[in-house]
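Colleague: Model the following, please.
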Amino acid sequence: MAVGHSVDPARWQSVFEGLMAWVAGRFARVEPRRRARGFVLSRFADLPRKNCCTLAEHAGDASPAGMQHLPSRASWAADQVRDDIRDFVVEHLGDQDAVPVVDETGDVKDGTASVGVQRQYTGTAGRIENSRVAVCLVHSSPDGHAAIDRRLCIPRSWTQDPDRCRTAGIPEDPGFATKPALATEMIAQTPDARRAGHLGHRRRGRWR
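Modeller: As a prediction, the model looks like this:
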C-alpha cells in the first residue's frame, strides 16, 4: 500500500505480513507461498534491474529457477489472491472519501508470442511500440492507495485469430473488450458495487 507521506518501516512490515497471512490459504504448498513473499519483497527492493535473476539473488536463492517457476507453473489461485488483496486493501483503507481510480499501463515486449502484444501506443514509452497494455484499478483514500485489480487488453488482432489464442493458452472465445468495458467490469467487482447491485452511484460510506 502506498501513502502520500513518509512510511514507517515497522508498520509497513506488519501490514505486509498481515497481507501474506491473509492470502496464505490460496497457495497449495508452502514453497510457492514463501516464494511469493520473497518475490514481492524483492520487487520493492532498490535494485538497478528487476528480473527473475536479480529478484532471486536479493531473496537469497541459489538460482532464479524458483522465481521463474512461480508465475509460470506453480499452483496457486491467482484470481482468488486478487480478490483477497482487494478485500484486504478496502478493509485497511476504507474511508467515506475513498474512490476507485482507473488507469492503463503498458509493457514493452519483443516478439509476437506474449499474450495481447501488438504495435500500439503505450504511455510507458510515450509512443507506439510493440507492447501489451493492461487496465488497472486502484483503491484511493486519504490514508493511502493500492492496486486491487487488473485486466489485460486483448486486441482484435488476437481475438480474431483463434489459433493464435489457443497456442498462447487463452481460453476459448475470449471476446474483444474495450478499455472502458474492462474498467466497468472491474469496478462492478468491488465489494461496494457488489452490494449496491449497480454502478454509477457513489454512496457515502466505505468501498467495502
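
Colleague: can we go C-alpha only for contacts and neighbour counts from here?
Modeller: OK.

Colleague: Tell me which residues touch T124, please.
Modeller: With contact set as Cα atoms under 8 Å, 6 or more residues apart in numbering, T124 has these partners: 105-108.

Colleague: Surely P155 is in contact with Q120?
Modeller: No. If you go by Cα atoms under 8 Å, P155 and Q120 don't touch, sitting 9.7 Å apart.

Colleague: buried set for the strand ranked longest in the chain?
Modeller: When the chain is scanned for its longest strand (criterion: DSSP state E), the result is strand 127-141. For strand 127-141, a neighbour-count test (16 or more other Cα atoms under 10 Å) marks 129-141 as buried.

Colleague: what ranges do the strands span in this protein?
Modeller: 99-108, 118-122, 127-141, 144-152.

Colleague: and this one, so I can compare the two:
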Amino acid sequence: MATRLGGDGNREALTHCSTSSPWDPAYVRARPAWMMHVAIGPEALIFNDTGFVNDEAASACGSRQYTGPAGKVTNCQVGVSPHLAHDHGSAAVNWLLFPPTSWDPASAEADAAKVARRTRRGIPDHVGHVESGSWPWT
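Modeller: As a prediction, this is how the structure comes out:
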C-alpha cells in the first residue's frame, strides 16, 4: 500500500494510521478471518512463527536473536500467526509480535534502553517475553 501511495508524505500518514489509530485491532483483524473462513472452508489451523530481519534496532521488539529465514542470529523481530488452511489455500488470520527478554521489564536480561522504547512503540505494559510453548493461542 505504501508503495502505491508514492513519496508525497502519504506513506507517513499510512504508518501513523496503522500504528496509532484509535480502533480496537481485534475487530480489524477479525474481519479477514471471517472472510477467509468462508472463502477457504478450512480443514486445519496452522501456527507459524517467523522472523523479520530488520537492521533498525529501534523497531518494536527488534533484537539480536535467532530467526529461521536468516538461518542465524541477527537483528530481527519474531512473530507468530495462525493460518486457516485447506489443500487449495491458506490465509493468516491473526498475528502477534513477541518481545524478546531484552524488551521485557520483568526479565533479568532486560535492556533499559529497549524497555524505555516500549511506550513509544505502543507495547502495552502487560505484554512481556513468552517462551514458544506458552503462546497465547495454544
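
Colleague: picking that back up, compare P155 and Q120 of structure 1 (neighbour count), which wins?
Modeller: P155 (19 against 16; other Cα atoms under 10 Å).

Colleague: For the aligned partner of K72 of structure 2 in structure 1, give me its contacts.
Modeller: For K72 of structure 2, the aligned residue in structure 1 is R127 (criterion: TM-score structural alignment). Residues in contact with R127 of structure 1 (Cα under 8 Å, 6+ apart) are Y121.

Colleague: roughly how far apart are R127 of structure 1 and S114 of structure 1?
Modeller: Using Cα to Cα, to the nearest Å, we find R127 of structure 1 at a distance of 19 Å from S114 of structure 1.

Colleague: S14 of structure 1 now?
Modeller: 36 Å.

Colleague: Same question for H145 of structure 1.
Modeller: 29 Å.

Colleague: would you turn the strands of structure 1 into a markdown table with distance to L19 of structure 1?
Modeller: Below are these laid out as a markdown table (distance: least, Cα to Cα, whole Å):
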| stretch | distance to L19 of structure 1 |
| --- | --- |
| strand 99-108 | 20 |
| strand 118-122 | 31 |
| strand 127-141 | 16 |
| strand 144-152 | 13 |
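
Colleague: Which one of the ones you listed lies nearest to S42 of structure 1?
Modeller: Among the strands of structure 1, the nearest to S42 of structure 1 by Cα to Cα is strand 144-152 (17.8 Å).

Colleague: Off-centre distance for the closest one?
Modeller: With Cα atoms, centre = their mean, to the nearest Å as the basis, strand 144-152 of structure 1 stands 6 Å off its chain's centre.

Colleague: Equivalent analysis for stretch 129-139 of structure 1, please.
Modeller: Distance, centroid of stretch 129-139 of structure 1 to centroid of chain: 10 Å (Cα atoms, centre = their mean).

Colleague: same check, this time on stretch 83-93 of structure 2
Modeller: 18 Å.

Colleague: Between the two ends of it, how far is it?
Modeller: 6 Å.

Colleague: how near is the residue positioned nearest the centre of structure 2 to G41 of structure 2?
Modeller: A centroid search over structure 2 (Cα atoms, centre = their mean) returns L97, at 3.1 Å, as the residue closest to the centre. Using Cα to Cα, L97 of structure 2 is found at 27 Å from G41 of structure 2.

Colleague: What is the burial count for R117 of structure 2?
Modeller: 16.

Colleague: need the contact list for it.
Modeller: 58, 60.

Colleague: Identify the residue of structure 1 aligned to it.
Modeller: Using TM-score structural alignment, R117 of structure 2 lines up with T167 in structure 1.

Colleague: quick one: that match from G94 of structure 1, how far?
Modeller: Taking Cα to Cα, one finds T167 of structure 1 at 42 Å from G94 of structure 1.

Colleague: Same question for A134 of structure 1.
Modeller: 25 Å.

Colleague: out of the strands of structure 1, nearest to A78 of structure 1?
Modeller: strand 144-152 (11.2 Å).

Colleague: mean per-residue distance, that closest one to structure 2?
Modeller: For strand 144-152 of structure 1, the mean distance to aligned residues of structure 2 following superposition is 1.0 Å (mean Cα distance after the TM-score superposition for structure 1).
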